[in-house]
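> heads up, no residue letters with this:
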C-alpha cells in the first residue's frame, strides 16, 4: 500500500503529529522499537513548566497548555526556583527573561514552601502554573487517536534506507519490508540525523544527550505538598511522587551516540550530593535509576518543516517535546496539510532552512 505521509518515530512527536493529520491523509507510523516511546517519551520527568527550555520555548509550552488542561493531562504541582545569596543575578535574570511573557513569576522566600531547605537557600521564584503531566496517557491517547483516524502503526521497523524517485519515497526496513509514501517525516528524536543520512538528506547536527533520573526514599518522607524544586543555576531539580518518594535529576546533559542509555553511578552520586547540599533530608535508599535521551539542534530550537522535496523534519525537541506536543503537532499539521498554527507563533523560526550555509 502507498501512503501520503510516512512518519519515522512513534514517540510523543510522531504520535501527536499522526493524531493531528491522520483523518486528512493516509499515514504510516514507523517505530524502530517494539514499544513506541521507549527511549525518551517513556523516561520523562513528567512535568509541564512554562519556563523550562527558556523564553524561546515558552510560547510553544504556553500554547500547548489549554489542550493539555482540557484533556485532563495536567495536575497541580507548582514550582519554586531556588538560589543562594550569590545567585541573586541569576534570580533577577530569570524574572527579567519572562517579564514580557504571560508566565506568572514572583520573587519569594522559598523556606516556608520547602521543608528542610538549608538556610543558605534564601532566594526563590515561584511558578504556580507548573504541573504534573500524565505522559503515558498523553502518548497513548495520541496513538489511539491516530489509529482511529486510519494511521497504520508498524513497530519493530528500523529504517534501513529511503530513496526518493518519481516524487515518492521507497522506504526499506532492516527486516526486508518496504513501504511507499509521498512525504517522509523525520520524527526519530535522537536518531533524527541518522534517519536523514539513510534517506540521502544532509543532517542538521541534532545531538543526543543523556539525562539522569533517580527515585529516592528519604527520611522524612517527601510531603505531597512539596513543589517542583529547581536550582536556578541548573544544578538539579526534584519533585514529589506517589508514596512520599522523590524524583531527582542532576540536570545533566552528556552528548552520546543514540542508543539505549542507562544511568551511570557517577551521575547518580552527583545528583545525591547536590540534593544533600540543598536540604537536610537523609537519603534512605535509591529505589530506581534510569536515563533518557533528549536531542537538540545546534541552536537548541526544534526543527519543523520541509528541508528537501518530500523530506520533512519534526525533531530536535530537546527535553521539552512532551510539554510542547500539542502546539508542535498543530504546527506540523499546518505545514504539511494547511491550516492554522497556534496564535502568535511563527513556524518560520523553526524551519530547517536556517541551517543552510
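That came through, no problem. This one's a predicted model, so the numbers in the text were calculated from it and none came from an experiment.

> For the rest of this, base every contact and every neighbour count on C-alpha atoms.
Fine.

> Could you pull out the helices in the stretch 51-200 of the chain for me?
58-70, 88-97, 135-148, 192-198 (DSSP state H, counting those that start in this stretch).

> can you put those in TSV and add mean neighbour count and distance to residue 186?
Conversion of the helices of the stretch 51-200 of the chain to TSV gives the following (neighbours: other Cα atoms under 10 Å; distance: least, Cα to Cα, whole Å):
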stretch	mean neighbour count	distance to residue 186
helix 58-70	19	20
helix 88-97	15	32
helix 135-148	20	17
helix 192-198	21	6
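
> Residue 336: which of these is closest?
Closest of the helices of the stretch 51-200 of the chain to residue 336 is helix 135-148, at 15.9 Å (criterion: Cα to Cα).

> could you give the angle of that closest one to helix 58-70?
Following axes from the mean of the first three to the mean of the last three Cα atoms, to 10 degrees, one obtains 80 degrees for the angle between helix 135-148 and helix 58-70.

> How far off centre is helix 135-148?
Remark: helix 135-148 is offset 16 Å from the chain centroid, using Cα atoms, centre = their mean, to the nearest Å.

> Next up, a structure to set beside the first:
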C-alpha cells in the first residue's frame, strides 16, 4: 500500500492543479486518474476560453483571482496561458432583459449596435440584432500547456501521478482514507474528490453524503470557415440566451448548440439530433449555410443546484475534501480553486474572501 499526505482522485485540470499546489506547500501527494491519460474528459474537451464576466458573483470572483495566474503562471509553465480572442454577444428584442442582467456587475464590457456587431463578425444577420456587447478581455486558454505544466510541477515536487487507476472501494480506516484501485491500494489522511462528473459516485463509495451533482452534456462540431471569410481573428460569438455559440478554431469554426442535457457520468459523445438543432439555430442567425460537419464531440459539465462549485471539507466526513461541481467554469477557475484547496488543506490563510469561501463550502447543502 502506497501512503501519502493527500490523495487526489481525478486527473482533470481541477485535480492536477490542486495536487500541484499542495505539493508546492510541502505535502506528499498521490494523484489517481482512472483513464490512461490526464484531462481525458471535460478538460480535454473544453472550449478553452477565459471570460472574466462569465458566471454568478462567486464565479466572477474566482475568475478575477485566476486571471493574474493565467497571465503570469510563474513556475507552472513559461509565458502567459492566454491569447487574444474577445467575446461578442448578441440579443434579439426579447433577449434584451437577459443582456441587461449579464451587464449588471460586469466590467470591461462595450455595448454595441447590431451594425457594429456585424462589422466584427460579418456573417451575422444584423436585422435581427436589437442589442449587443463585446468583452475584449475574453481570451483563449492554452489548456494542454496548462495541464501539462501542473503535472510537471507536481512530479518535480515529489508527487506521484497514477493513471489507469480506476477507483473501487474507499473506506476511512482509523483516520486514514484507503482507496482500492486497479493499480493498487493507496492511503492518506486527506482525500480530495476531484472526480468531475463521477464525484458523487466517489462520495457514495466513501460513505459520504452526496451533493446532488448533475452531469450535463455539451456538444460541439467543427465546420468549414464561411466561404470568402478569414474568421481566425473573430471573437467567440453567440446569442446572450446561449442557444448556440461559435468560436474560430484553426481557420475553421467550432459551433456548439450550448446543450445542457442531464445524463449519467459516461464517456460523452454528441447526439446527432441535438447537434443538428443547434446548427440550425446558428444558421438562422447568420447569412451562410452549414455545408458539412467535419468533426463532432461532447463533454460533461457537472453542476449542483446553485450552479456554484463545491470546494471544502465535507462537514460529516473527516479529511474528505470536495472539489467538484465546476460546471462549464472548471478550466478558467482552476488556478484560483487549486490555491484555495491547498490553503484549506494545509491550514494556510486563503487569498479569497470569507464570503466567497462560504459560497463554495459543501456545508451549504446541510439542512
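Perfect, I can see it now. Just so we're clear, the structure is a prediction, and the values are computed from it rather than from any experiment.

> So after superposing, what's the score?
Here the TM-score for the pair of chains, by TM-score structural alignment, normalised by the length of structure 1, is 0.95; 351 aligned residues with a Cα RMSD of 1.4 Å.

> just to revisit the earlier point, closest one to residue 307 of structure 1 among the helices of the stretch 51-200 of structure 1?
Closest to residue 307 of structure 1 of those is helix 192-198 (Cα to Cα; 10.2 Å).

> Would you mind finding the match for residue 92 of structure 1 in structure 2?
When structure 2 is aligned by TM-score structural alignment, residue 92 of structure 1 is paired with residue 100.

> State the distance from its match to residue 19 of structure 2.
Separation of residue 100 of structure 2 from residue 19 of structure 2 (Cα to Cα, to the nearest Å): 39 Å.

> and if you look at residue 83 of structure 2?
Distance, residue 83 of structure 2 to residue 19 of structure 2, using Cα to Cα: 26 Å.

> Tell me which of those two has more neighbours.
residue 19 (36 against 15; other Cα atoms under 10 Å).

> Quick one: classify that one as helix, strand or coil.
Per DSSP: H, G, I helix; E, B strand; the rest coil, the local secondary structure of residue 19 of structure 2 is helix.

> ok, it touching residue 154?
Yes: look at residue 19 of structure 2 against residue 154 with Cα atoms under 8 Å: they come within range, at 6.6 Å.

> mean deviation (superposed) between the host helix or strand of residue 14 of structure 1 and structure 2, please.
Using DSSP states H and E, residue 14 of structure 1 maps to helix 12-21. Superposed on structure 2, helix 12-21 of structure 1 shows a mean distance of 0.5 Å to its aligned residues (mean Cα distance after the TM-score superposition for structure 1).

> Are there helices or strands packed against that helix, and which ones?
Judged by 3 or more Cα pairs under 8 Å, 6 or more residues apart in numbering; DSSP states H and E, helix 12-21 of structure 1 is in contact with strand 2-8, strand 27-30, helix 135-148, helix 325-337.

> what span of structure 2 lines up against the shortest one?
When strand 27-30 of structure 1 is aligned against structure 2 using TM-score structural alignment, it corresponds to residues 29-32.

> and stretch 20-36 of structure 1, how far apart are its ends?
So stretch 20-36 of structure 1: terminal residues 17 Å apart, Cα to Cα.

> Give the buried residues for it.
By neighbour count on 16 or more other Cα atoms under 10 Å, the buried set for stretch 20-36 of structure 1 is 20-23, 26-33, 36.

> equivalent range in structure 2 for the longest strand anywhere in structure 1?
Counting by DSSP state E, the longest strand found in structure 1 is strand 282-296. Matched against structure 2 by TM-score structural alignment, strand 282-296 of structure 1 falls on residues 289-303.

> As JSON lines, the helices of the stretch 51-200 of structure 1 with distance to residue 169 of structure 1 would be great.
Listed next are the helices of the stretch 51-200 of structure 1 as JSON lines, based on distance: least, Cα to Cα, whole Å:
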{"stretch": "helix 58-70", "distance to residue 169 of structure 1": "31"}
{"stretch": "helix 88-97", "distance to residue 169 of structure 1": "44"}
{"stretch": "helix 135-148", "distance to residue 169 of structure 1": "21"}
{"stretch": "helix 192-198", "distance to residue 169 of structure 1": "12"}
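
> For residue 79 of structure 1, find the nearest of these.
helix 88-97 (13.4 Å).

> what helices or strands is that closest one leaning on?
Under the contact rule (3+ Cα pairs under 8 Å, 6+ apart), helix 88-97 of structure 1 is packed against strand 123-127.

> follow-up on the earlier one: can you list contacts of the match of strand 282-296 of structure 1?
41-42, 45-46, 196-197, 213-224, 265, 267-270, 279, 283, 309, 324-328 (Cα atoms under 8 Å, 6 or more residues apart in numbering).

> Out of the residues you listed, list just those in helices.
Members of the contacts of stretch 289-303 of structure 2 lying in helices (criterion: DSSP state H): 279, 283.

> Just the buried subset of the contacts of stretch 289-303 of structure 2, written out for PyMOL, thanks.
Selecting only the buried entries of the contacts of stretch 289-303 of structure 2 in PyMOL, with 16+ other Cα under 10 Å as the criterion:
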select buried, resi 41+42+45+46+196+197+213+214+215+216+217+218+219+220+221+222+223+265+268+270+279+283+309+324+325+326+327+328
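
> quick one: contacts for residue 356 of structure 2?
58, 61.

> ok now the strand or helix carrying it, how far from the chain's centre?
Element membership for residue 356 of structure 2 (DSSP H and E) is helix 354-360. Mean C-alpha position of helix 354-360 of structure 2 versus that of the full chain (Cα atoms, centre = their mean) differs by 19 Å.
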